[in-house]
Structures are given as C-alpha cells and as structure tokens.
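Asks: structural data only, the sequence is not supplied:
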C-alpha cells in the first residue's frame, strides 16, 4: 500500500468517526425529545408515565451523548492541532458538555425546569454543530 493511500484512509476514518458520533448523539437527543416522548403522549399513556419515561431516558441519552462528545473532542484535537480553542466546533462541544454537566447537577437538585432547559441547550448545540464543516474540510471546500 502506498503512503498516500494510508494517509487518505486515515483522513477518511476521522471523517467517518466524526459523522457517526455526531449522528449518534444529536439524533438521539432530538428524536427522544421531539419524536419519542410526544409519541408516548399521543398514544394515550398517562402523563405521569410519560414523565417517568422522560426522567429515565433523558439521563441515559445525555450520558451516551457526553461520551460521544468527548470522542469528537479527541477527533478535533487530532485534526485542528494548533488553534483548538478558537475553533467554533470546540466551543460548541464545550458548551454542550457544560450543559450535560448542568443537567446532572440540576437532576441532583431536583429542578426539572432547569433540567429541561439544559437538555434543550444540548439539543440546539448539536444542531449548530451539525451545520459546521467537518474537521477535515475547510469553509472554502463547502
């Protein structure tokens, strides 16, 4: 195998990992809040059951999302090297991770309204991250 082929495969690997992780956490956060929980409400379940499902599923989804965000951060560190903290994707990932931390902090305090707000901050940070270019492409490539 030529060195050029090895290098391009590594580049493709970072692209695939970035997109899969982004799809995993952003898709799960959005589909839980805007598809699954409203479908449970629409199916006629008691509101307390829907709330209990939300209280059980949201922390699980955000835990998985936090792991995916950390892995995306590793991909950014490898790809963007020098100006990591000036990169918008890094700032959005840090915002989303802080919102996940706030979610679990508010969960411990029992404040459901602030938990929901933190969850929505994670959801919209993911949406902002989804429209950003991948770490392997520049703005001029788009």
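Replies: Looks like it came in fine. Everything numeric here is computed off the predicted structure, so don't read it as measured data. Numbers count the residues shown, from 1 in each chain.
Asks: CA atoms for contacts and neighbours, from now on please.
Replies: Fine.
Asks: count the residues that sit near residue 109.
Replies: 11 (other C-alpha atoms under 10 Å).
Asks: now it: how far from residue 30?
Replies: 24 Å (C-alpha to C-alpha, to the nearest Å).
Asks: cool, residue 76 as well?
Replies: For residue 76 relative to residue 30 (C-alpha to C-alpha), the value is 23 Å.
Asks: ok, now residue 93?
Replies: 16 Å.
Asks: more neighbours: which of those two?
Replies: Using other C-alpha under 10 Å as the criterion, residue 93 and residue 30 rank with residue 93 on top: 22 against 18.
Asks: now do the helices in the chain.
Replies: 3-31, 37-42, 47-80, 88-109, 112-130 (DSSP state H).
Asks: which residues does the fourth one contact?
Replies: Contacts of helix 88-109 from elsewhere in the structure, counted by C-alpha atoms under 8 Å, 6 or more residues apart in numbering, are 59, 62-63, 66, 69, 73, 76, 84-85, 112, 114-116, 118-119, 121-122, 125-126, 128-129, 132.
Asks: quick check: angle from that helix to helix 112-130?
Replies: 160 degrees (axes from the mean of the first three to the mean of the last three C-alpha atoms, to 10 degrees).
Asks: ok now helix 88-109, how far from the chain's centre?
Replies: 10 Å (C-alpha atoms, centre = their mean, to the nearest Å).
Asks: could you do the longest one as well?
Replies: Taking C-alpha atoms, centre = their mean, the mean C-alpha location of helix 47-80 is offset from the chain mean by 6 Å.
Asks: hold the first one in mind and look at this next one:
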C-alpha cells in the first residue's frame, strides 16, 4: 500500500482552526494578565516614580485591549466555523467571547467619551481578563475530521 501525500489526522492532532484558537488565546489572555498582574507591579517595585508607572499602564492597556478584541474576533470566527452560528450563542465559549468584545468596545467608547472614568476602564479590563481565564478552562474547538 502506498503512503498518501496528504496529512493523516492522528489522535491529539489539531487543525489550523484549533491552532489559531490557541495562539490567539495565548496572546490576548496572557498579555492582559501579564501586564496587570506581573509587569506593572514589578515596575512599581523597582523604584520608578508612580506617575511613570501609571503612564506606562495607561499607554499599554489600550494596546492590549485592542489586541484582545482582535484575537477574540478571530476566536469567534473559528468557533462559528467549527460549531456553527446557532450553537455559538448557546456555547459558553461564544458567550465569553461576546462579553470580551463588548467590554473592549465599551473600554474604547468610555475612554473616548468620558476621559476621566478610570474606574470603568479598569473594570472592563479586569472583566476581559477574567473572561479570558474562564475561556482557557474551556475545551478547544476542533473539526469533525480531527475528532475521529
């Protein structure tokens, strides 16, 4: 019997959708948690002025929120492709991704319209971070060809 030039799916193998899901999830969830709970406290303990630490945080947080929105959008596309649109609304992963996208939109909307509302910005940032943490605990969507 001749070997095929096409890839054969083995148990544990992943398709492009699940690989992109994992990569996007690692980027945005890891980035949000890393900045807020590791980098900014480490910079603050290093002896830099608190105003400088706040300035670094206020310039990096919107970048990470934008990255989170883009990566969550990519994950939503993967989920729709694998699970279909109707089941995405009932799926926990889809609901968490929708919360992340809505919170990212509210972050940028409130930031543009009400510049002094730092409490809401921090709230939406932390909601996105905790939704990401819950999303990490969910199974990765895989296509039917990989499941077999």
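Replies: Now that the structure is in, tell me what you want to look at. Because the structure is predicted, anything quoted here is derived from the model rather than measured.
Asks: filter the contacts of helix 88-109 of the first structure down to the buried ones.
Replies: Neighbour counting with 16 or more other C-alpha atoms under 10 Å marks 59, 62-63, 66, 69, 73, 76, 84, 114-116, 118-119, 121-122, 125-126, 129 as buried within the contacts of helix 88-109 of the first structure.
Asks: how about residue 112 of the first structure, what's its partner in the second structure?
Replies: Here residue 112 of the first structure is matched to residue 118 in the second structure, going by TM-score structural alignment.
Asks: could you do residue 94 of the first structure as well?
Replies: Match for residue 94 of the first structure (TM-score structural alignment): residue 98.
Asks: count of neighbours near that match?
Replies: 19.
Asks: what's the answer for residue 104 of the second structure, then?
Replies: Residue 104 of the second structure: 26 surrounding residues under other C-alpha under 10 Å.
Asks: so which residue is smack in the middle of the second structure?
Replies: When C-alpha atoms, centre = their mean is applied to the second structure, the residue found nearest the centroid is residue 28 (3.9 Å).
Asks: for that residue, which non-adjacent residue is spatially closest?
Replies: Spatially, and ignoring its direct neighbours in sequence, residue 28 of the second structure is nearest to residue 68 (4.7 Å; C-alpha to C-alpha, 6 or more residues apart in numbering).
Asks: that neighbour: neighbour count?
Replies: For residue 68 of the second structure, using other C-alpha under 10 Å, the count is 28.
Asks: now it: how far from residue 96 of the second structure?
Replies: Taking C-alpha to C-alpha, one finds residue 68 of the second structure at 12 Å from residue 96 of the second structure.
Asks: residue 8 of the second structure -> the first structure?
Replies: Checking with TM-score structural alignment, residue 8 of the second structure has residue 5 as its match.
Asks: same question but for residue 127 of the second structure, I mixed them up
Replies: In the first structure, residue 127 of the second structure lands on residue 121 (TM-score structural alignment).
Asks: got it, and residue 18 of the second structure?
Replies: Using TM-score structural alignment, residue 18 of the second structure pairs with residue 15 in the first structure.
Asks: surely its match meets residue 133?
Replies: No. Counting by C-alpha atoms under 8 Å, residue 15 of the first structure does not reach residue 133; the two are 10.5 Å apart.
Asks: what's near enough to touch residue 59 of the first structure?
Replies: Applying C-alpha under 8 Å, 6+ apart, the residues near residue 59 of the first structure are residue 104.
Asks: now it: how far from residue 141 of the first structure?
Replies: From residue 59 of the first structure to residue 141 of the first structure the distance is 37 Å (C-alpha to C-alpha).
Asks: how about residue 69 of the first structure?
Replies: For residue 69 of the first structure, the distance to residue 141 of the first structure - C-alpha to C-alpha - is 24 Å.
Asks: what's the answer for residue 79 of the first structure, then?
Replies: 16 Å.
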